[in-house]
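In: fold the following and give me the result.
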Amino acid sequence: MRVALVTGGSSGIGAATAEALLAAGYRVAANFAGHPEVAQSFTARTGIPTFRWNVADYGACQAGVASVEAALGPVEVLVNNAGITRDAMLHRMSAEQWREVLDVNLGGCFNMCRATIGGMRERRFGRIVNMGSVNGLSGQPGQTNYAATKAGLIGFTKALALEGASHNITANAVAPGYTDTAMVDAVPPEAMARILAAIPAGRLATPAEIARGVLFLVADESAFINGITLSINGGKYMA
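Out: This is a model prediction of the structure:
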């Protein structure tokens, strides 16, 4: 039974992904950084253990992965889902807003991959999925920081795919469109109306629909799928 670790895994897309992996027979751990009451409720409901650390902290990621592996076994599947927004137009964006988003979204991916890649190479197996965004492909006003991190994840994923291929390690990205999560719930109604009008499907994605894409990419049978970005956006943006 393979061990999977999902960052930002106690709510939203991360929680749906963790639950889908559990239903598919994986042993699953979910990382979280804030809102311990949400994590406790998630564990009580699903039985999936949660582990708290900030993915922006390199040392915390090393220690966190060690804790997961002590409890469940070596991490063979890593889903880098943790992410934040600090939206502002560039001419109003603070250096702190810029750095915080880069540290979590892009730095967190590096930290987590760095903490797990050695073991994957030794065991000659690994599945890594990095959670991008439609806005990393198409851009979005007020999100130069967020879009930069999500676009950066795609380049990171392609390079890592080349490095890991000879060790049976795949690295792929998923680029969700607008999804029915707490992050999107915070969008003002007038802006949400414009977003929905731009989605040919006429609705938001469900977290389970995004999780289905992750589940496909991490399967043992997906070994020849490497370095891709799987867009799940209802037709909003087609590269």
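
In: okay, CA-based contacts and neighbour counts for the rest of this
Out: Fine.

In: the helix or strand harbouring L217 packs against which elements?
Out: L217 is located in helix 207-218, with elements delineated by DSSP states H and E. When contacts are defined as 3 or more Cα pairs under 8 Å, 6 or more residues apart in numbering; DSSP states H and E, helix 207-218 packs onto helix 12-23, strand 126-131, strand 169-176, strand 229-232.

In: list the contacts of it.
Out: Under the contact criterion Cα atoms under 8 Å, 6 or more residues apart in numbering, helix 207-218 has outside partners 12-14, 16-17, 20-21, 77, 127-129, 172, 174, 176, 179-181, 222, 225, 230, 232.

In: dump the helices and strands packed on helix 207-218 to JSON lines, plus distance to A186.
Out: JSON lines is the format used below for the helices and strands packed on helix 207-218 (distance: least, Cα to Cα, whole Å):
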{"stretch": "helix 12-23", "distance to A186": "13"}
{"stretch": "strand 126-131", "distance to A186": "20"}
{"stretch": "strand 169-176", "distance to A186": "17"}
{"stretch": "strand 229-232", "distance to A186": "21"}
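
In: second chain to compare with the first, below:
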Amino acid sequence: MTTPTSASDPRPLAGKRALVTGASGALGSAIASRLATLGAHLLLHAHSRPEGVAALAAQITAAGGSAEPVVFDLGDDAAVAAATTQMLACGPVQIVINNAGIHDDAVFPGMKATQWQRVIDISLNGFFRVTQPLVLPMLRTRWGRIVNIGSVAALAGNRGQVNYAAAKGALHSATKALALELASRGVTVNAVAPGIIASPMATGSTGAGGAAFDAAAIKRLVPVQRAGQPEEVAALVAFLAGPEAGYITGQVISINGGMR
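Out: Alright, predicted model coming up:
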């Protein structure tokens, strides 16, 4: 049983457990940090960078929040099943942020089958593997939030990213269908589609699955003429994960500075 909260509560997610996949990256860590300030207990997923989520968990805890790392491969059925079983042993996970994804760019005529399959597997099949076992326990609480991180590439396309656009486009469609299934039980499902987002890990800014954009390209492509910040995306995700967003479901919300 979770602690009742209200929209005016300064910690409206107190008592809620939230999984953020891909939490070791700039966007995932910003989302996790924002949810922690709202009182959620964070389950911080990573696979290739376990030290990143360990450090993030320590940072959140030092700031007065609550977090723990969970390390597993979203591409491994058995590993995901074991991880979700372990998570559920401590109670339902009522907030799921499907942020993990990879890109492996190539123009379509030269794309290898492995490039297509791996990108689809992590972004789309990974969403299924981790979310499906968490849904029924979430439904029993009659409250839940699922937020899937999509991409402007799925809406507008991007050269060299047919695989990534396909994966994120399918995720957008899955969002809309799943929202219809879960709406009557107090669980909302939405997608956020970021555009070009600044990354402190890169010399420039990234978007559409990791594609690099220099300052001139950003001015040409983005009407507000700047890259977005991970914290701006995190603020939108946190709103959708909170009590005030209970009447928003089945939506794909772009956050891209006016890109079309």
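
In: give the aligned range of stretch 21-39 of structure 2 in structure 1.
Out: With TM-score structural alignment applied, stretch 21-39 of structure 2 matches the range 7-25 in structure 1.

In: ok, now which ones touch the alignment partner in structure 2 of A165 of structure 1?
Out: Using TM-score structural alignment, the partner of A165 of structure 1 in structure 2 is A183. Neighbouring residues of A183 of structure 2 by Cα under 8 Å, 6+ apart: T249.

In: wait, a helix at A183 of structure 2?
Out: Yes: applying DSSP: H, G, I helix; E, B strand; the rest coil, one finds A183 of structure 2 inside a helix.

In: what about the residue mapped onto F239 of structure 2 from structure 1, how many neighbours?
Out: Applying TM-score structural alignment, one finds that F239 of structure 2 aligns to F216 in structure 1. Neighbour count for F216 of structure 1, taken as other Cα atoms under 10 Å: 12.

In: equivalent analysis for E181 of structure 2, please.
Out: 12.

In: residues touching it, list them.
Out: Listed by Cα under 8 Å, 6+ apart, the contact set of E181 of structure 2 is empty.

In: ok, which stretches of structure 1 are strands?
Out: Counting by DSSP state E, one finds strands in structure 1 at the ranges 3-6, 27-32, 50-52, 75-80, 126-131, 169-176, 229-232.

In: so the shortest one corresponds to what in structure 2?
Out: In this case it means strand 50-52 of structure 1. Counting by TM-score structural alignment, strand 50-52 of structure 1 corresponds to 69-71 in structure 2.

In: average offset of the matching stretch relative to structure 1?
Out: For stretch 69-71 of structure 2, the mean deviation from structure 1 after alignment is 0.7 Å (mean Cα distance after the TM-score superposition for structure 1).

In: what's next to that stretch, contact-wise?
Out: 43-47, 50, 53-54, 57, 83.

In: please redo it, this time with the cut-off set to 7 Å
Out: 43-47, 50, 53-54, 57 (Cα atoms under 7 Å, 6 or more residues apart in numbering).

In: likewise for stretch 139-150 of structure 1?
Out: Here stretch 139-150 of structure 1 makes contact (Cα under 7 Å, 6+ apart) with 85, 87-90, 98, 101-102, 105-106, 132-133, 135-136.
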